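K.L.:
just a sequence and a predicted model for now, questions to come.
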Amino acid sequence: MAKIAYILLCHKDPEAIVQQAQRLTAAGDVLAIHFDARADAEQYRSIRAALADNPNVTFVRRRVKCGWGEWSLVQATLNALEAAVEAFPRATHFYMLSGDCMAIKTAEYAHRFLDARDVDYIESFDFFDSNWIKTGMKDDRLIYRHYFNERTQKALFYRAYRLQKRLGLTRPIPADLQMQIGSQWWCLRRRTVEWILDMTRKRRDIMRFFRTTWIPDETFFQTLVRHLVPDDEIETRTLTFLMFSDYGMPVTFYNDHYDLLLSQDFLFARKISPEAHELKARLGALYAATDVAFELSNEGQNLYRFLAGRGRIGRRFGTRFWEAESTLGRERELMIVICKKWHVAKRLLARIRQVTNLPAIEYLFNEESTPLPDLGGIQGTLEKRTRHRRALMRMLFEYYETDRLIICLDPANLDLLQDFESDRSVTRLLEIECQFSDDFLIGHARRVGLAGERTSAATLERLLPTIRNDIAHETDRVRDAGFSHHHRIRETASAAANAEHIAAFLTVPPDTALELAKTEHLFAD
């Protein structure tokens, strides 16, 4: 069975560190602690005193003064690995942790998980070809030497950097290394760790290179593991659940995140708020528990993006170049059916095609599988369709040899609605107002990745009002936009009342509109 040696890098909160060490070792695992040499010496002495009688805890002999983005973080990790390898000869896996991490599964689950596959778990993406680095310095992290800390010695950092660029003082990357990048939170097998430590002793050129790279904790282990271990023995993922905001800051978890964390397909989570005392107590008790069943839904990332994005609704003021240059044509009519229940809109569109013979296309900007003619590749992906929306619509008008065309849009696509409304062509909207049951909203949450089949009832209960309000907000935005030719049919209205709006939308006779309004099971789920 797996025996985990946790590598704990920390610099504050000695009481929390002691509690974490006691929790992790109580289940039979072991721990090597590196406490930042910059931190308070008295705090370090208190940690050592509290854990002096615990044989499953060891301390790094030589502590390092750590700084973000510096080699010191890698050196501290290597020192902790050496201490763990020596002190715990039966450890099979070495798991990197910080003081802000906590287990979100039991030790029993973690051991079974690691026993199931003989692999190393570490993010290792190609440094140059991947899009792992979103902003800031990329290649220059490697090809220039960085002797100063960008956060604490900003002026010196950039002065040295600009001087090297001006003088062309670049350096080569070690020829036999394929540079990788990824999260610093990994779990490696003993054999892999021993190979890395052996390589650090034999390859001084590699050590010299990484000592002056910028943010080497995102490249050092990731590159060496890929260099030493066959690809089929590397799982390119982290086992620590962490998320980042749009501003590059780690998302912090609080007391009400307990169910969410347990349902994610990870062993640990980072960062837990220092004030989340209830969450810490519950997670602390969890690690030593037995026979706990976990229902994995893994919706955390999508759910965070959804909830965070609700506060960031903006509008762009200028038109894109492809929009400014194109128009659907003054003589053409684009009729748009807007409905959150896609199956209801599709049902109405199918009936409209039968009764009026008008060309009608379903959610072409929402579903990649929507049947479309071959238009030279512009229809190939949702991204292309949206980016070249007017050109696509113009080509569809020409393909069907018509001046009247119907499409469906989700009410979330306000930017598309505004774009088509601003065109020289005539744009008519038909909004279908539906009732939303809890069952429908749960199904919607699962379809868009906000919940999984095993998401707990308590989580869904808290989520449903937010989704319901979000749908109402989308509808309000459409109505507040003040579109001309905006018509609306309602699930609660009579067929005769709905027929008036359908007639105005399609410009068809009243009897034809009434036939469409009486479509069988139109609003059924």
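P.N.:
Structure received.
K.L.:
going forward, measure contacts and count neighbours with C-alpha atoms only.
P.N.:
Will do.
K.L.:
relative to T170, how far out is I143?
P.N.:
5 Å (CA to CA, to the nearest Å).
K.L.:
of those two, who's got more company?
P.N.:
Legend: neighbour count by other CA atoms under 10 Å for I143 and T170, higher for I143 (19 against 13).
K.L.:
in contact with P216, which residues?
P.N.:
Going by CA atoms under 8 Å, 6 or more residues apart in numbering, P216 touches 69-71, 74, 210.
K.L.:
again, 10 Å this time
P.N.:
P216 is in contact with 68-74, 141-142, 181, 184, 209-210, 222, counting by CA atoms under 10 Å, 6 or more residues apart in numbering.
K.L.:
likewise for L430?
P.N.:
Counting by CA under 10 Å, 6+ apart, L430 has contacts 335-339, 345, 408, 485-489, 501-502, 504-506.
K.L.:
ok, then the element right after the helix or strand harbouring it?
P.N.:
When elements are defined using DSSP states H and E, L430 is found to belong to strand 426-433. The helix or strand immediately downstream of strand 426-433 is helix 438-447, counting by DSSP H and E.
K.L.:
can you tell me how far D115 sits from A2?
P.N.:
6 Å.
K.L.:
and these two? Which one has more around it.
P.N.:
Counted by other CA under 10 Å, D115 and A2 do not tie: A2 has more neighbours, with 18 against 14.
K.L.:
ok, and here's another one to check against it:
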Amino acid sequence: MAKIAFILLCHKDPEAIVKQAQSLTAVGDCLAIHFDARAPAAAYRQIRSALADNPNVVFPKKRVRCGWGEWSLVQATLSAVEAAVEAFPRATHFYMLSGDCMAIKSAEYAHEFLDRRDVDYIESFDYFKSDWIKTGWKEERLIYRHWFNERTAKAAFYAMFEAQKRLGLTRKIPDDLDIMIGSQWWCLRRCTVERVLGFVRRRRDVVRFFASTWIPDETFFQTLVRHLVPEPEIEGRALTFLLFTDYGMPVVFHNDHYDLLLGQDFLFARKISPHATELRRRLGVLYSSEGARFRDSGEGRTLFEFLTAKGRIGHRFAPRFWETESSLGRERALMIVVCRKWHVAKRLVERIRQVTNLPCIDYLFNEEATPLPDLGGLQSTLGKRHRHRRALVRMLFDYYETDRLIVCLDPANLDLLEDFCRDRAQTRVLEVECEFADSYLVGQAMRMGLAGDRTPPETLRRLLPTIRNDMMHESDRIRDGAFDNLLRIREGDTPDVNADPLARFLGVPHDKAREIAETHHLFAD
């Protein structure tokens, strides 16, 4: 009978990881856990301590700092696979999971399912001929080298791409490989996994190639399996049920999706909401049950497409979902940096990003060119961003898979500030008070079209007090708004004084906040 060694990649929620491990191993299956090295060491120790007496759990010798779209995800997977192959010699199948996955069938059913056919289950479509990539880069993922993370070092990521493109620094794809693409959630036989590991040891040139491609977790195993395994032994599908919205965001399942999930022709599902405690409990009990019978209706995708294609709730002419679903999420924290001097705010959030690794977005409601992920076109114009502001921010939370997000706002956007502060989410506002020299106000007048290169000095002298008063009025309006969580740092205060409101705004220790407040030339023009 099949014996599964699960390869679990995770980065948060140690209590849930422990429960997941206990549930999967209770029926005799095995588990190799890679816990992201970026995550707190205390959380990792908690998992290891809780599972120390479980002989069916193993950890890789080295943890990898993982980043979305990076080779590090493949490296972490390989490390966990190697640990599982060595620790569990009787394992017949190796199944990729994340901390958001849960079984939607019993272990008894899963083992019988895998015993029926001697094949590998992995999505593996032709990279260039298939339409697996719906939007964005295709060939560019492969022929250019990508050394930076697109989410945490966006400027460097795109600067390196543009430099290579301008200089014509493309590279060849390995001649003997047909690049394939598909979901990273696969289930492979032991013989296939051993072939892949052997290939990795022999062909360092191929590893080097994939190590600098973009999003290699969608191409590395998919390509190698097709290269190493005869086609009749590959079933081109994943065994993990997942859905994506029209905006490319993964659909999250909640307590009321239990019956729908059990009706799908899959063994696991992703993503299960961390707040769906009842669904998680019921699915955990299900996996260890015996004698359960399942009727696969397979209506999940069709039902989802039918409901969402209308873009409306309940009735044909009801309001759009983004007009009625107003909450960003009660458990989420939206942190808003408000500053008239955009370059100061950008400098500040870049330093915050470096020190805390929190996702930070520049003036997304003010600058059309602000780098944003593809959210199905909702981000394409400033008009759309303003009109569907909450839907946009919700999708950014989902895209970055985070409960904490920082955005920048111009103080003139008081309507946006009031709207977000009325949300059920935890909204905190940091006003950055700057001093405005006459030279800055002259430049501001030119940017606003109120003055030009030939404007007489006496006209500028009459204009500057008006612009200065307008900026002061914006600050007064924010103070009059009586926002609950309004904090303030000032250009005239010392880093030590500014560190206290920064610490409360970010929820970080005082020493980290001081490190941010001491940013070199933070307020310089």
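P.N.:
Looks like it arrived, so ask away. Worth saying up front: this structure is predicted, and the values here are computed from it rather than measured.
K.L.:
okay, the contacts of P216 of structure 1 in a markdown table with secondary structure next?
P.N.:
What follows is these, written out as a markdown table (DSSP: H, G, I helix; E, B strand; the rest coil):
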| residue | secondary structure |
| --- | --- |
| W68 | coil |
| G69 | coil |
| E70 | coil |
| W71 | coil |
| S72 | helix |
| L73 | helix |
| V74 | helix |
| R141 | helix |
| L142 | helix |
| I181 | strand |
| Q184 | coil |
| F209 | helix |
| F210 | helix |
| Q222 | helix |
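K.L.:
and V252 of structure 2? What does it align with in structure 1?
P.N.:
Taking TM-score structural alignment, V252 of structure 2 has T252 as its aligned residue in structure 1.
K.L.:
quick one: contacts for D476 of structure 2?
P.N.:
So D476 of structure 2 contacts D470 (CA under 10 Å, 6+ apart).
K.L.:
within the helices and strands, which one has it?
P.N.:
Per DSSP H and E: D476 of structure 2 is located in helix 457-480.
K.L.:
report the separation between the residue lying closest to H277 of structure 1 once chain neighbours are set aside and F127 of structure 1.
P.N.:
Distance criterion CA to CA, 6 or more residues apart in numbering; nearest residue to H277 of structure 1, sequence neighbours excluded, is N255 at 7.3 Å. Computed with CA to CA, the distance linking N255 of structure 1 and F127 of structure 1 is 37 Å.
K.L.:
I'd guessed L24 of structure 1 sits against Y6; true?
P.N.:
Yes: L24 of structure 1 is within contact range of Y6, at 8.3 Å (criterion: CA atoms under 10 Å).
K.L.:
one step back: the more surrounded of N255 and F127 of structure 1?
P.N.:
F127 (20 against 16).
K.L.:
contacting residues for the corresponding residue of structure 2 for that one?
P.N.:
Residue pairing (TM-score structural alignment): F127 of structure 1 is matched to Y127 of structure 2. Contacts for Y127 of structure 2 (CA under 10 Å, 6+ apart) come out as 133, 138-139, 178-182, 218-219, 222-223.
K.L.:
what comes up buried for stretch 180-194 of structure 2?
P.N.:
Buried residues in stretch 180-194 of structure 2, counting neighbours by 16 or more other CA atoms under 10 Å, are found at 180-190, 192-193.
K.L.:
re the thing from before, so can I have JSON lines of the contacts of Y127 of structure 2 showing secondary structure and distance to R203 of structure 2?
P.N.:
JSON lines is the format used below for the contacts of Y127 of structure 2 (DSSP: H, G, I helix; E, B strand; the rest coil; distance: CA to CA, whole Å):
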{"residue": "I133", "secondary structure": "coil", "distance to R203 of structure 2": "27"}
{"residue": "K138", "secondary structure": "coil", "distance to R203 of structure 2": "24"}
{"residue": "E139", "secondary structure": "coil", "distance to R203 of structure 2": "22"}
{"residue": "D178", "secondary structure": "coil", "distance to R203 of structure 2": "15"}
{"residue": "I179", "secondary structure": "coil", "distance to R203 of structure 2": "15"}
{"residue": "M180", "secondary structure": "strand", "distance to R203 of structure 2": "18"}
{"residue": "I181", "secondary structure": "strand", "distance to R203 of structure 2": "20"}
{"residue": "G182", "secondary structure": "coil", "distance to R203 of structure 2": "22"}
{"residue": "E218", "secondary structure": "helix", "distance to R203 of structure 2": "19"}
{"residue": "T219", "secondary structure": "coil", "distance to R203 of structure 2": "16"}
{"residue": "Q222", "secondary structure": "helix", "distance to R203 of structure 2": "16"}
{"residue": "T223", "secondary structure": "helix", "distance to R203 of structure 2": "13"}
